[in-house]
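Chemist: what follows is a predicted protein model with its sequence.
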Amino acid sequence: MRTTCSGGCEPTAARAAAAPPRLSAMAAAPLDDAVRRRSGRPPSSPPPPPAFLTAPPAGLPRRPPRRPSSFPASVPTPPQPAPREEDSATAGMTVNTPLCFRGKNILAPMVRVGTLPMRLLALDYGADIVYCEELIDIKMLQCKRVINEVLETVDFVAPNERVVFRTCERERHCVVFQMGSADAERALAVAKLVESDVAGIDINMGCPKEYSTKGGMGAALLSDPDKIESILTTLVKGICKPVTCKIRILPSVEDTVNLVKRIEKTGIAAIAVHGRKKEERPQHPVHCDVIKAISEAVSIPVIANGGSHDFIKEYIDIETFRKATDASSVMIARAAMWNPSIFRKEGPFPLKEVMQDYIKYAVRYDNHYTNTKYCLCQMLREQLETTQGKKLHAAQSTQEICEAFEMADFYEDTRAIFEAKKTSLETKIQDDDDQIEDPDVIKMAVRFDKREYPPQITPKMYLLEWCRKEKHPQPVYETVQRPLDRLFCSVVTVADQKYRSTLWDKSKKLAEQAAAIVCLRTLGVPEGKLCEGENHLINKRKREDLEHLNNRDHGKDLAEPSHKKANFTEETSDMNVPQMPR
C-alpha cells in the first residue's frame, strides 16, 4: 500500500530538478577555488563578506598580518557538493511545508555523534534529512531557549550553562528533533519548546541501552503499546510539525506488523524501523524481510535502518538496501559516522578531507572539544594508532585538534572573527543599556571576589545587617540575564534608591554581591573585606571566634559566637531570573 505523503513529493526516480544550496547568511561564506573544484563546481569570484567579518570594530586592535591561508577570510564553511537530483523534493521548501519522508537519504540519530557539526556536514554531502542525537525530556525541560548572536544559532541551555541542543537556520527545514520520553505530557512540553526551530519531532522507541530503557524509554516502550499510543497521539494533536518514531522489530513478524499498524493510527508522518531485535547488536544480520513486511502492511512512509554492516559501503548500496526492504527511505547510522560523505552520489571524499571539513564546522559552531574528538576518533577507527591518530588522542582542546590536522591558522582566524563580533555586539548592547537605563540608578564598575572576604562573610550579609540596624526594609534584588553571553546583572533597592555594578557576572549570586558592594560603598558602610582591618565588626568576630576556640580547647561549654547565630544569615530570593528584554 503506497500513497503520496502530505509534502506532495514522489519517490526518488520521479524527481529531477536540482535544489539551490540551503545556506544561511552566515554559512554562505565564499569558498576557495580548491574546494569548489573538488565539489564539482567552477571557481567564481565570491561576494564581499559582511563588514563585521572583514574588520574589527572601532577600538579593537587589528591582528598582525598572517601568511596566506588556504581558507577564506570570512567565517568558513565546509564544501557544498554539487546539487543532487534527490534534492528537488526540498527545493523551495518553506516553513509551512510539511517535511516529506519519501525517497530520502537520512542521517540517523546517534548519541554523541548527531550534534550540529555532523548534521550540517551530512547535509553538505547530500543527506536530505538529519536527526539529532536522542535528548531526554526531563533534561530538555530544564533548558531555556537562547539566541546566540555570535554563532547565529539557537541554543537550549541547561541550568549549569551547558548547551544541550544547538541548531541553526541552515538545518531548520530538515532537522528532526529526537527525544527520549516515557510520558506524553513531558514529550509534548519538550516538543512545544523546540517546535519553532526544527522540522519534525521523533520519539525514540528503539534504543536498547540501559540509560534509555531503565527510565521506561527507548526499546522499553515496545512492550507498552498503550503508552506508545498515548505519547504519539498527544504529540500529533498538540503540535503542527510532523511526528515520527523509531522502533526495533519484535520477536515475531506478526507482532511487529500489528504494533506498526496501531502506531500508524496515531497519525504520525512516518516510522523508522531498525531491522534488529532489541537484544541484537550490529554484528547480527539485519532482518530486511521484516522491514519489507512492514512496508507492505502500512501506507505511511517506512524508513529502513540498520544496513550499515551488511549492505551500505558506498552510495550505490543505499538504493540496494532500499529495494531489499521495499522502504520509502533509508536511514544511515554507522556508515555515516565512519565517513559522512557516504551521502555523496559522486563518491566519498578522502577521510582526511572529510575530517578537516568536520573540524571546520566544529570550530565554526564552537562545538565542545570532547565531542569533536569523539566523532573524529569514530572516523579514524583502525587508524588511531597512526601518527595522526596519536596526535588526535593527545589533543586536549579544540585548538590542539586543529593543530593535529594542520588547521591552526583556521582556528586562530575564526576565533578572532568571533571575538571581534562579540566585542561589537557587547558595545552595542552597552550603548542600548545606557540609552534606556534608569538614570537614578547609582552605578560603579565593581566585581565580587570571594578571596577578598573572610569565609562565610559577604557584602550581602553586611548590607542586610545594616538595613536591620537602620530600620530599613531588607534589600530587594532584581536580576536579569543577557541573551548574548548569558551573563547576569543585578539591581539592589535600598531605601528607595537603586544600585548596580556596570560589570556583568557569570552567575546570579555574583551579580547580587556586586550590587551590594556598590550600595555599601555609596553609603560609606564597611563591606567586610579582609583589608578592612579596623572594622569593628570583623574585629569583634575575630575575638569571639578566638575566645570560642580557646574555651573549647579547655573543655568549657561556650555558646556559639553571636555572628554565627541564625539572625545573621544571608537571605537569597527565590525569584526566577527573567531574560533581559532584547
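Modeler: Cool, the structure landed.
Chemist: going by C-alpha atoms from here, please, whenever you check contacts or count neighbours.
Modeler: Will do.
Chemist: how about stretch 484-499: buried residues?
Modeler: Within stretch 484-499, the residues scored as buried using 16 or more other Cα atoms under 10 Å are 484-494, 498-499.
Chemist: now swap in stretch 469-488 and tell me
Modeler: Result for stretch 469-488 [16+ other Cα under 10 Å]: buried residues 474-488.
Chemist: from those residues, which is closest to Ile271?
Modeler: Pro483 (36.9 Å; Cα to Cα).
Chemist: what about versus this one:
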Amino acid sequence: MTVNTTSLCFRNKAILAPMVRVGTLPMRLLALDYGADIVYCEVERFPLRQNWFWWLKTTRLGLGLLSLKAQSHNNGILEVLGTVDFVAPNERVVFRTCEKEKDRVVFQMGTADAERALAVARLVENDVAGIDVNMGCPKEYSTKGGMGAALLSDPEKIESILTTLVKGICKPVTCKIRILPTKEETISLVKKIEHTGVAAIAVHGRKKEERPQHPVHCDLIKAISEAVSIPVIANGGSHDFIKEYSDIEAFRKATGASSVMIARAAMWNPSIFRKEGPCLLKDVMQEYIKYAVRYDNHYTNTKYCLCQMLREQLENAQGKKLHAAQSMQEICEVFEMCHFYEETTALLEGKNSLLEATDQDVDDQIEDTDVIKVAVRFDKREYPPQITPKMCLLEWCRKEKLPQPVYETIERPRDRLFCSIVTVAEQKYRSTLWEKSKKLAEQAAAIACLRTLGLPEGKWSEAANHLVNKRKRQDQELLNNGDHGNSLETEATYKKPHFPPGVPNPNIS
C-alpha cells in the first residue's frame, strides 16, 4: 500500500486537536506561535449543519457539497486580511486559512460518503497540509447523519472513505477514532484502517459513551501503537495527565504513541505548547484577541474561546464584563485593548476602501440609465431539465423575428462575482444581483428581460410550457427518424468584449 508522501510528519509532534468553535484561525495561529507542530481544524458541524456537510442525507442538490465555493475572498475580506476563505451558500465563512499555517494545518471533515468526502477534500487540498476524517464524535448531531462515532460500527464504510481519499488526493490522509468496547475489536479496526494507506491515526482513549471525567485508557492506546506500524497520535490526556509542557511527553510514554494531540488543555491555555513553560493567561488572552481582530474573527466565537480560558475567573469583575460584551470592540475594552482595536480596524477599513474604489470603477462600467434592472436570480431547480430562461428568450426573439440576444458579462475583481447585461431589440436588461459564475449571471439577465416583457420563463410552475412541449416533439421526431445525435438545440449567444453605447428605448409590444 502506497501512502501519500509529504513533508508533514506525524512522529514526535505536539498537535492542536480539532475542536469545534475553538479551533478557528486565531487559535491555530496562536498555538503555532507557542510551539505546536501541527494544528487540526474541525469543519464538520457548527455552523455547517444546514449548509455544507449535512448534505449527507440530502439529495435536493445532488452533490450538495459543491455549493460550497472556494472564493478569492468574501466581501473583500481576502485582500484585506490575506486569507483564503471557503464560503457556504449563505455567504458564511466556514473555513478560513492563511499562508502562515498552510504547511501545518490539517482539515478535518465529518462525512459518511466516500465520493462526497473526496469532492470536499479536492476543494481544499491546495490550501492545507492534510485531510482528516472524524470518526470519534459521539454527539447526536454527528452520529444521526452516519458520521463521527457512528462510523466505528461500519468498518466497510470506513475503508471505503479512507481508501477513496488516499487514492484521490495528493495530501496525507488521517482519521481520528475512539476505542471500541473491547481491545480485540479496536485492534481489528485499526489494522483495517492501516491497510487503507492513511498516514497516521489519532486515538481518543475513551469509548463513545465516555466523557472527559472518565479516565483515559492509556493501555488501549498503547496496544494500538504496538499493533500498527503507522504513527499513532494519543488524545484524551488533558484531564488526567497534561497540565504543563513536560506532561505531554509523559502522556506519550504512557501510551507508547508517536505523538500527542491536545484539546482541552490547549483550549484553556494555548501556551501549553511552549517548551519554556506556560505564559501568563492575561498575556495569552491579549495575543489571542490581537489575532481575532486582525483576522476578523466573529465576536461570538472570540468571546466563547476567551470564556474557556477564564474558566473559574468568569465570576470576577472581568469575567462578568466579558460575558456582557456584545461586539469585538467591547471585548477589547474589557482587556484594555481599545487603542489596538482602533488602530487595526482603521488599517483594515483603509484597505477595504481601496477595494471599494476598485469596485466602483467596475460598477461604473455597467451603470447605464438605459438598462432595465430587476433583482432576480436563476435557480435551476425551478426549471425542467434542459430548459433555461436563455432558451425561452432566444425562442421568443426568433418568433418575433428579432436579432438574437447579446450578453455582455463583467467580473467584479473584489469578489470575482459576475453581472451580465442582455440586449434585446436595442433595449438592455440586467439583474441587480451579482452571481458566482458567468452562466448564472447570463441566466439572471434573461430572467430580468422576460419578466419585464411579461414573457414565460420556462418554470415548472407555469401552466403551459411551449418549449418543453416543443422539445418533446423534436426529440420524438429525431427518434422516429433514427437520428441519435445531439437532439438539444444549442443556445446561440454572441459575446462582446465591451458594452455597446446607450441607445434610445424602443417601444416593444
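Modeler: Looks like it came in fine. All values reported here derive from a predicted model rather than from experimental measurement.
Chemist: what segments of the stretch 201-350 of structure 1 are strands?
Modeler: Using DSSP state E, counting those that start in this stretch, the strands found in the stretch 201-350 of structure 1 span residues 243-249, 270-277, 302-305, 329-332.
Chemist: just put the ones you listed in TSV and tack on mean neighbour count.
Modeler: As requested, those are exported to TSV (neighbours: other Cα atoms under 10 Å):
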stretch	mean neighbour count
strand 243-249	25
strand 270-277	24
strand 302-305	28
strand 329-332	27
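Chemist: would you convert these into TSV that also reports distance to Cys377 of structure 1?
Modeler: Below are the strands of the stretch 201-350 of structure 1 laid out as TSV (distance: least, Cα to Cα, whole Å):
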stretch	distance to Cys377 of structure 1
strand 243-249	26
strand 270-277	25
strand 302-305	23
strand 329-332	18
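Chemist: so how far is Tyr131 of structure 1 from Gly162 of structure 1?
Modeler: For the record, residue 162 of structure 1 is Arg, not Gly. Applying Cα to Cα, to the nearest Å, the value for Arg162 of structure 1 to Tyr131 of structure 1 is 21 Å.
Chemist: for Arg447 of structure 1, that is, sorry about that
Modeler: For Arg447 of structure 1 relative to Tyr131 of structure 1 (Cα to Cα), the value is 43 Å.
Chemist: the two: who's more crowded?
Modeler: Tyr131 (25 against 19; other Cα atoms under 10 Å).
Chemist: about what we covered before: which pair in the buried residues of stretch 469-488 of structure 1 spans the largest distance?
Modeler: Across the buried residues of stretch 469-488 of structure 1 (Cα to Cα), the longest gap, 31.6 Å, separates Gln474 and Leu484.
Chemist: which among the buried residues of stretch 469-488 of structure 1 gets closest to Glu149 of structure 1?
Modeler: Leu484 (6.0 Å).
Chemist: let's verify the closest one: helix, strand, or coil?
Modeler: Classification of Leu484 of structure 1 by DSSP: H, G, I helix; E, B strand; the rest coil places it in coil.
Chemist: what does it correspond to in structure 2?
Modeler: Alignment note (TM-score structural alignment): Leu484 of structure 1 maps to Arg414 of structure 2.
Chemist: narrow the buried residues of stretch 484-499 of structure 1 to those in helices?
Modeler: Nothing among the buried residues of stretch 484-499 of structure 1 maps onto helices, per DSSP state H.
Chemist: just the ones of these in strands?
Modeler: In this view, those that belong to strands under DSSP state E are 488-494, 498-499.
Chemist: how about the residues you listed in JSON lines, adding distance to Tyr411 of structure 1?
Modeler: Listed next are those as JSON lines, based on distance: Cα to Cα, whole Å:
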{"residue": "Phe488", "distance to Tyr411 of structure 1": "29"}
{"residue": "Cys489", "distance to Tyr411 of structure 1": "31"}
{"residue": "Ser490", "distance to Tyr411 of structure 1": "35"}
{"residue": "Val491", "distance to Tyr411 of structure 1": "38"}
{"residue": "Val492", "distance to Tyr411 of structure 1": "41"}
{"residue": "Thr493", "distance to Tyr411 of structure 1": "45"}
{"residue": "Val494", "distance to Tyr411 of structure 1": "48"}
{"residue": "Lys498", "distance to Tyr411 of structure 1": "44"}
{"residue": "Tyr499", "distance to Tyr411 of structure 1": "41"}
